[in-house]
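Trainee: What follows is a predicted protein model with its sequence.
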Amino acid sequence: MVVNAAAARAFAKSPEEMVGTLLTNEYNQKLVVGVVDNFVIENYQDQAMPTYLAAPQYSFVIQHLVLSVAQVSPQEIQSVLAAEYAKFTDEPADVVYVEDNFAALLAKEEELLRAITLFGTIAIGLAMLGLFGLSAFYAGQETQEVGIRKILGASILQILSQLSKRYVGPIMLSLLVGTPLAYWLGQRWIEGYVYQTSISAWILLMAAGVCFVMAGAAISLNTWRAASTNPVDSLRSE
């Protein structure tokens, strides 16, 4: 038989010591000929259980047959298996692909990812619309001030910088609060799995940078429009 690393630990043996061990149950004895790494059986959130793989002593107890096939079409594989299976029984063959089983194990995580992506996109879109509307409101309120500054010799970039200052503080504060919170929530979620990864700092920094650029793009249109307006027109309207 072949056992996994969890089974070797259950017998308090290293993989090397486990090879050659004779295991006995109420029916027969099996010699351990190899130790493999732990692998997922049911889901990724469970600890790997002691597992052994052995050929059955009697052929009539075979319930599953695992095959490794060449890169051919699924239809061709199923037709060949169905023809061979029909030689032994009238029951139809139940063909399942390993990749489909793994996909089923991750089905809930895939649904959660789609939900997070959807609601995250909606939240970002609403935030950008809010920033765009807020910048349009303040730009309209400061039309006279912008006109006076331009008459006094202020450049468009100086006015643009002055109009954008009010947004930098709130945006930076939101990033300072949101980035650690996202890291903490991500770590709590990862801790629910036996096989874990880590959240790299560059991912959080990149996400924060993208949010900052998107926020800047949302407010730049209105602030640029206000800064480039002819001061004569703005003062006349006031």
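Mentor: Yep, it's here.

Trainee: alpha carbons only for contacts and neighbour counts from here, please
Mentor: OK.

Trainee: The residue nearest the centre of the chain sits in which helix or strand?
Mentor: Nearest residue to the geometric centre of the chain (Cα atoms, centre = their mean): Leu113, 6.1 Å. Element membership of Leu113, judged by DSSP states H and E, is helix 107-141.

Trainee: Same question for the next helix or strand after that helix: list its buried residues.
Mentor: Note on helix 107-141: by DSSP H and E, the next helix or strand toward the C-terminus is helix 143-151. Residues of helix 143-151 classed as buried under the neighbour-count rule (16 or more other Cα atoms under 10 Å) are 143-144, 146-147, 149-150.

Trainee: Same list, the residues you listed, but as CSV with distance to Tyr195 please.
Mentor: As requested, the buried residues of helix 143-151 are exported to CSV (distance: Cα to Cα, whole Å):
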residue, distance to Tyr195
Thr143, 58
Gln144, 61
Val146, 58
Gly147, 61
Arg149, 60
Lys150, 61
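
Trainee: Quick one: distance of the helix holding Leu113 to the chain centre.
Mentor: Centroid displacement of helix 107-141 relative to its chain, using Cα atoms, centre = their mean, to the nearest Å, is 18 Å.

Trainee: do stretch 36-43 as well
Mentor: Averaged C-alpha coordinates place stretch 36-43 at 21 Å from its chain's average position (Cα atoms, centre = their mean).

Trainee: another one to put next to it:
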Amino acid sequence: MERHLVLVANVREVGKGHFARRSRRPSGYVWQGTQEQFNPNQGTGDFRIVPSLQPLSDVHFNHQYQDNYSRKAHLPSLYGMMVVAVFILLIAAINFINLATAQSVQRTREVGMRKVLGGSRQSLIAQFMSETLILTILAVGLALLLTRPMLSAFESFIPRGLSFSVFTPNILLFLLAITLTTALLSGLYPSWVLSAYRPAQALKGQTGLLGNQKGYLRKGLIVFQFTVSLLFIIGTIMVGRQLSYIRNKDLGFSTDAVVLINTPQVDKSDVLAQQLRQLTGVTHVAKQWSAPMSEGYMLTKMTYRGAKAIETEVSAKIGDENYIPLYQLRVVAGRNMMPTDTLRELVINQTYVKALGFKQPAEAIGKLLSFNGRDYPIAGVVADFHENSLHAPIRPTFIAYMPGMSKDIAVKLATKGKQVSDVRTSLAAIEDAWQTVYPDKEFSYTFLDDSIARLYESDQKIARLVNTATAIAILISCMGLFGLATFTAQQRTKEIGVRKVLGASVVSIITLLSADFVKLVFIAFLIASPIAWWITGKWLEEFAYRVDVAWWVFILAGVLAMGIALLTVSFQSVKAALMNPVKSLRSE
């Protein structure tokens, strides 16, 4: 049997990165094939390549190894979509249960007549379940019609090449299962309640239910609906706060108008860099391996031999003497690298200074760090900057220049007093310079802001998911609440008429009709708050730098939910309160 495996090489020593090559060799030859695929001595003398294996089935969902031939999927987002879909389906089913049981009074005479004419309870249950099944089938059909346009809204969640076709066995089985499950969840309880009416009481329009049986399930289901809605509202606020924090967080370096260019050849990149420095719309040009914050990273171990040896795993940033001024990294002690320096001196960050045991940055200047049998003096110390996303803490970091690895170019564009058209002109000039150096290569570039934004793609997806789920959950909950408010107002028409005759004000009538719903939303708030606190806290733990779970978020969510509920029921409450009592009491 042929197994498809991914051979993954971990670049260690100076740098730790990943690259992958796919193999179609039979499993017995994998390790032999690995020796052919990767040369352990490939690259410079500072690198050691260690092959390992990754199952092909793991490639799509595993973000540990980055490659250029596959698109990664974010499993938490996919699971989140599934959970959201289940909750929305439950809320919709609850709406049906609430409205069906609330309106069951209107069908009591029908039930009584059917029972008098010999209808059994089983036949009544079958009838009501059939009605529910027909409604569910119609809903599934409508959902299928809306599926294709809706998929465009979730394009970022869906892998390329994935198509939706109803006429496949898996989809048909899923639709059948979801149809039957929804019909069963929605129709079983209303059918059971309706079929339980006694004929004598049903013919009089009475349900025969005891006082303590009336409305408890409906109230419980409303509480569940608003509990879910409150969870989504709190989640929306917290995710929005964290993403706003990420956008506004000082990263310790400048990201404004920085263009990143990947060049195909190291030797010619020097020529391109020199040409770019001559352009009027360019303020700085640096050769580098990567920007201060990027998807790629390098890790190595360096040793400081002071009173005792301290070995530290550090992040390596490779760039020339223009790297620090281009990104506006703040030098707090010592100096920048010299223009002629090629890995003879290092600049380290403040976190590395602390890891070495120094109290002040100046104490580290001139100290030697040992790597691969050579000693390198510390020339300067820069203030801490985020060299990874805010999911990870700032690591000990050094900056050095390695010509053999610095084939990429960063360009700082002049923006002061410039218009958008000036930036476009500068980009066109950069492209012209590219064409003179690499006439056979297509020019492409990335703004640093966009590169950093890609680090938070999964978080942005979660935000869109929670926002969409919140809107849908609130809409469905309000539709159900509006229907129940309408039914409640109709059922209490005579009571309202009597109260108005006895002098009750419009405000007191509105308060009376709204009070029950306010209590239910408050109970939902008490239930949702601790659950939301735990869920949002767990999500925020994924970030090394995050906002606090503030108490006011819960109060705001509760006020919003209460306001939405009151707005939903207020129309029917006001309408009932303003009704002429003569009309409601005419039949008495």
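Mentor: It's in. Just so it is clear, the structure is predicted and the values come from calculations on it, not from any experiment.

Trainee: And the TM-score between these chains?
Mentor: Overlay of the two chains. TM-score (TM-score structural alignment, normalised by the length of the first structure): 0.87; 235 aligned residues with a Cα RMSD of 2.3 Å.

Trainee: if we can go back for a sec, give me the mean distance between the helix holding Leu113 of the first structure and the second structure.
Mentor: Overlaying the second structure shows helix 107-141 of the first structure at a mean distance of 0.7 Å from the equivalent residues (mean Cα distance after the TM-score superposition for the first structure).

Trainee: where's the nearest residue to Glu238 of the first structure once chain neighbours are set aside relative to Lys165 of the first structure, distance?
Mentor: Of all residues not flanking Glu238 of the first structure in the chain, Gln144 sits nearest, at 6.5 Å (Cα to Cα, 6 or more residues apart in numbering). As judged by Cα to Cα, to the nearest Å, Gln144 of the first structure and Lys165 of the first structure stand 18 Å apart.

Trainee: how about the residue nearest to the centre of the first structure, what's its match in the second structure?
Mentor: Aligned counterpart of Leu113 of the first structure in the second structure: Ala463 (TM-score structural alignment).

Trainee: tell me the secondary structure for the residue nearest to that match when sequence neighbours are not counted?
Mentor: Excluding its sequence neighbours, the residue lying closest to Ala463 of the second structure (Cα to Cα, 6+ apart) is Val239, at 6.0 Å. On the three-state scheme (DSSP: H, G, I helix; E, B strand; the rest coil), Val239 of the second structure is labelled helix.

Trainee: Val285 of the second structure reaches Ala273, doesn't it?
Mentor: Yes - judged on Cα atoms under 8 Å, Val285 of the second structure makes contact with Ala273 at a distance of 6.5 Å.

Trainee: show me where the first structure has helices.
Mentor: Taking DSSP state H as the test, the helices found in the first structure are 5-10, 15-18, 74-85, 98-105, 107-141, 143-151, 156-190, 201-227, 231-237.

Trainee: related to what we said a few turns ago, the residue nearest to Glu238 of the first structure corresponds to which position in the second structure?
Mentor: Per TM-score structural alignment, the equivalent position to Gln144 of the first structure in the second structure is Lys494.

Trainee: list the contacts for that match?
Mentor: 581, 584-585 (Cα atoms under 8 Å, 6 or more residues apart in numbering).

Trainee: now, which of those residues sits nearest Val332 of the second structure?
Mentor: If you rank the contacts of Lys494 of the second structure by distance to Val332 of the second structure using Cα to Cα, Pro581 comes first, at 80.6 Å.

Trainee: I'd assumed Val498 was in contact with that closest one.
Mentor: Yes - using Cα under 8 Å, Pro581 of the second structure makes contact with Val498 at a distance of 7.2 Å.

Trainee: show me where the second structure has strands.
Mentor: In the second structure, the segments counted as strands under DSSP state E are 5-13, 17-23, 47-55, 258-261, 282-288, 299-305, 309-318, 331-334, 346-349, 368-371, 374-382, 397-400, 408-413, 446-447.

Trainee: got those strands as CSV, with mean neighbour count columns?
Mentor: Formatted as CSV, the strands of the second structure follow (neighbours: other Cα atoms under 10 Å):
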stretch, mean neighbour count
strand 5-13, 21
strand 17-23, 16
strand 47-55, 16
strand 258-261, 21
strand 282-288, 23
strand 299-305, 18
strand 309-318, 19
strand 331-334, 18
strand 346-349, 26
strand 368-371, 18
strand 374-382, 20
strand 397-400, 24
strand 408-413, 24
strand 446-447, 14
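
Trainee: on that earlier part again, what do we get in the first structure for the residue nearest to Ala463 of the second structure?
Mentor: Using TM-score structural alignment, Val239 of the second structure has no partner in the first structure.

Trainee: Val239 of the second structure - how many residues pack around it?
Mentor: Per other Cα atoms under 10 Å, the neighbour tally for Val239 of the second structure reads 22.

Trainee: ok, the closest residue to Ala561 of the second structure other than its chain neighbours - contacts?
Mentor: Nearest non-adjacent residue to Ala561 of the second structure, counting by Cα to Cα, 6+ apart: Leu230, 6.8 Å away. Neighbour list for Leu230 of the second structure: 524-525, 528-529, 557-558, 561 [criterion: Cα under 8 Å, 6+ apart].

Trainee: if you set the cut-off to 10 Å instead, what comes out?
Mentor: 224, 236, 470, 473-474, 521, 524-525, 527-529, 532, 554, 557-558, 560-562 (Cα atoms under 10 Å, 6 or more residues apart in numbering).

Trainee: now Pro361 of the second structure
Mentor: Counting by Cα under 10 Å, 6+ apart, Pro361 of the second structure touches 331-334, 348-354, 380-383.

Trainee: mind redoing it with 8 Å?
Mentor: Pro361 of the second structure makes contacts with 332-333, 350, 353, 381, as judged by Cα under 8 Å, 6+ apart.

Trainee: any idea how far it is from Pro396 of the second structure?
Mentor: 13 Å.

Trainee: Tell me how far the residue nearest to Ala463 of the second structure lies from Glu110 of the second structure.
Mentor: Applying Cα to Cα to Val239 of the second structure and Glu110 of the second structure gives a distance of 51 Å.

Trainee: Could you pull out the buried residues of stretch 113-126 of the second structure?
Mentor: Taking 16+ other Cα under 10 Å as the criterion, stretch 113-126 of the second structure shows 114-115, 121, 124-126 as buried.

Trainee: Stretch 137-150 of the second structure now?
Mentor: By 16+ other Cα under 10 Å, the buried positions in stretch 137-150 of the second structure come out as 137, 140.

Trainee: For it, grab the matching residue range in the first structure.
Mentor: Under TM-score structural alignment, there's no match for stretch 137-150 of the second structure.

Trainee: That stretch: how far from the chain's middle?
Mentor: 25 Å.

Trainee: ok, now stretch 551-566 of the second structure?
Mentor: For stretch 551-566 of the second structure, the separation from the chain centroid amounts to 23 Å (computed by Cα atoms, centre = their mean).
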